[in-house]
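Structure here, sequence nowhere to be found:
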């Protein structure tokens, strides 16, 4: 289960990096060039989106990397990553996989009782 948490965490972090990059870039674009009619509006909480765009993927990758040796800390980091992405970006077509993978990885890490067999 620890290996599954490791894999899910790293994949969630990489996908989260892509979502975070575009989310951060979107807020900068709208701030720089202004809103575009009914097509593009600035988000309500710019600091939340930018903070989650940076921190949530890092938490997922760090949690995944720690899953084999420190499963409780890894589970907490992965669940915090999933919660951060859900809070800042919402659940949608581009965020469903990193949120679900980080959440499942966090649960698997917390439920792991003994080291995986080699």
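Cool, the structure landed. Please read these numbers as outputs of a predicted model, since none were measured by experiment.

okay, CA-based contacts and neighbour counts for the rest of this
Noted.

In three-state terms, how would residue 80 be classified?
helix (DSSP: H, G, I helix; E, B strand; the rest coil).

what's next to whatever helix or strand residue 102 lives in, contact-wise?
Using DSSP states H and E, the element containing residue 102 is helix 96-111. By C-alpha atoms under 8 Å, 6 or more residues apart in numbering, the surrounding residues in contact with helix 96-111 are 1-2, 4-9, 11-13, 15-16, 60, 63-64, 67, 71-72, 74-79, 81-83, 85-86, 91.

next up, a second structure to put side by side with the first:
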């Protein structure tokens, strides 16, 4: 499901719909049975997201071969994006994603 979610976001990005792509990529949606729960930071984002909801549902239903899928949008004002500004912040974020980065750094004695 996450793979198809990302592919749909990429398709929107390729078409120039950067705002919608960012709404899709704010966080990973959670799956509860056949319901996809996606958290957004405010009501305005929810309204923007819902304009593309049927296209996203069609894409997911077709590619996942499951026509029972529904999407529930939850507004969570505490959702925050983590942005990496310094080299150390960027390294720490990438290391969260792939812990093998630390091994690479030690093996080749790399500096930040």
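Here it is on my side, so go on. None of these values were measured; they are calculated from a predicted model.

Can you give me the TM-score here?
Overlay of the two chains. TM-score (TM-score structural alignment, normalised by the length of the second structure): 0.30; 59 aligned residues with a C-alpha RMSD of 4.1 Å.

before we move on, the earlier item: in the helix holding residue 102 of the first structure, what counts as buried?
Of all the residues in helix 96-111 of the first structure, those buried under the rule 16 or more other C-alpha atoms under 10 Å are 97-110.

Using neighbour counts, pick out the buried residues of stretch 31-48 of the second structure.
So stretch 31-48 of the second structure, judged by 16+ other C-alpha under 10 Å, has buried residues 36-41, 45-46.

Including distance to residue 6 of the second structure, could these go into a markdown table?
Formatted as a markdown table, the buried residues of stretch 31-48 of the second structure follow (distance: C-alpha to C-alpha, whole Å):
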| residue | distance to residue 6 of the second structure |
| --- | --- |
| 36 | 14 |
| 37 | 15 |
| 38 | 13 |
| 39 | 16 |
| 40 | 16 |
| 41 | 19 |
| 45 | 18 |
| 46 | 18 |
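
Next SSE downstream of the longest helix along the first structure?
Looking across the first structure with DSSP state H, the single longest helix is helix 2-33. Along the chain past helix 2-33 of the first structure, the next helix or strand (assigned with DSSP H and E) turns out to be helix 46-66.

quick one, helices of the second structure?
2-14, 18-25, 43-51, 53-64, 87-97, 100-107.

any idea which of these is most buried?
helix 18-25 (a mean of 17; mean count of other C-alpha atoms under 10 Å).

by how many degrees do that helix and helix 43-51 diverge?
Put simply, helix 18-25 of the second structure runs at 100 degrees to helix 43-51, going by axes from the mean of the first three to the mean of the last three C-alpha atoms, to 10 degrees.

packing partners for helix 18-25 of the second structure?
helix 2-14, helix 43-51 (3 or more C-alpha pairs under 8 Å, 6 or more residues apart in numbering; DSSP states H and E).

For residue 32 of the second structure, which of those helices is the nearest?
helix 2-14 (13.2 Å; C-alpha to C-alpha).

Just want the angle from the closest one to helix 53-64.
130 degrees.

what comes into contact with helix 2-14 of the second structure?
Against helix 2-14 of the second structure from outside (C-alpha under 8 Å, 6+ apart): 18, 20-22, 24-25, 28-29, 56, 59-60, 63-64.

about what we covered before: tell me the one of the buried residues of helix 96-111 of the first structure nearest residue 23 of the first structure?
residue 98 (14.1 Å).

neighbours of the closest residue to that closest one other than its chain neighbours, just the number please.
Closest residue to residue 98 of the first structure apart from its sequence neighbours, by C-alpha to C-alpha, 6 or more residues apart in numbering: residue 12 at 4.2 Å. Applying other C-alpha atoms under 10 Å, we find 31 residues neighbouring residue 12 of the first structure.
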